[in-house]
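Novice: For reference, the sequence and a predicted model appear below.
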Amino acid sequence: MCKKKEKFQIKTLWLNDVLGIAIDQILNKGNLPLTSYYFWPRNDAWEVIRLELDSKPWILEHERELILQEVTKASNDWKKKRIKKSTRS
């Protein structure tokens, strides 16, 4: 069985106090940035990325939902690691 090729890539910049998230579209000849990096907690990265994805009508609704689910997962993982680290200090 052939695995479906991914169309989008979620890029993260995982730092101690900041999580940067950006979205690229995967093309045959490389990646095309769809969003800038948005940094949590400075801004609501999830909401800003949602607005950017909504402004691109060629991205299907279920693709937007999958992207936002992955953004949520990355954000939650980052928060959990940050909390764990602060409780050890």
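Specialist: That came in fine, so what should we check first? Computed from a predicted structure; not experimentally measured.
Novice: can we go C-alpha only for contacts and neighbour counts from here?
Specialist: Will do.
Novice: Show me what the biggest strand by length in the chain is packed against.
Specialist: Ranked by residue count, the top strand of the chain under DSSP state E comes out as strand 19-27. Packing contacts for strand 19-27, counted by 3 or more C-alpha pairs under 8 Å, 6 or more residues apart in numbering; DSSP states H and E, involve strand 8-14, strand 30-33, strand 38-40, helix 61-88.
Novice: here comes the other one, which I'd like you to weigh against the first:
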Amino acid sequence: MLWNAAALATGVCSASPWWSQQGLDDPGVLRRDAERAKNLGFYGKGCVHPRRTSVINDVFTPTAEEINRAPRRRRHDGAVTAVNA
């Protein structure tokens, strides 16, 4: 987990190193694994089988509340963009 903390400290997005191969037919296993990774600060998760993408996208797509809480930065042209905390 130290490498994830180091990546976050430097502004690098980090993906979960856990490749959950168990329970291909049980999306609940993958959802719990992805939620654990998100709670640990990861920004995404890899998968090999396309059946898994919908669960991973569902877990890691930011909610409206998360987007509203995100830090903002004003660019030199006046536009406001979200930045990683």
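Specialist: Alright, I've got the coordinates. What you see is a predicted model, and the numbers here were worked out from it, not measured in a lab.
Novice: now what about the TM-score between them?
Specialist: Scored by TM-score structural alignment, normalised by the length of the second structure, the superposition of the two chains gives a TM-score of 0.29; 35 aligned residues with a C-alpha RMSD of 3.1 Å.
Novice: what ranges do the helices span in the second structure?
Specialist: With DSSP state H as the criterion, the second structure has helices at 2-9, 27-39, 53-60, 64-69.
Novice: List the buried residues of the longest one.
Specialist: For helix 27-39 of the second structure, the buried set under the neighbour-count rule, 16 or more other C-alpha atoms under 10 Å, comprises 27, 30-31, 33-35, 37-38.
Novice: got it, and stretch 20-34 of the first structure?
Specialist: Within stretch 20-34 of the first structure, the residues that count as buried by 16+ other C-alpha under 10 Å are 20-24, 26, 34.
Novice: so which pair among those residues is furthest apart in space?
Specialist: With C-alpha to C-alpha as the measure, no two of the buried residues of stretch 20-34 of the first structure lie farther apart than G20 and I26, at 19.0 Å.
Novice: So which of the buried residues of stretch 20-34 of the first structure is the closest to T87 of the first structure?
Specialist: Of the buried residues of stretch 20-34 of the first structure, the one sitting nearest to T87 of the first structure (C-alpha to C-alpha) turns out to be G20, at 22.8 Å.
Novice: Assess the claim that the closest one and I10 are in contact.
Specialist: No: contact between G20 of the first structure and I10 fails when scored by C-alpha atoms under 8 Å: they sit 10.2 Å apart.
Novice: thinking again about what came up before, tell me the angle of the longest strand of the first structure relative to helix 61-88?
Specialist: 150 degrees (axes from the mean of the first three to the mean of the last three C-alpha atoms, to 10 degrees).
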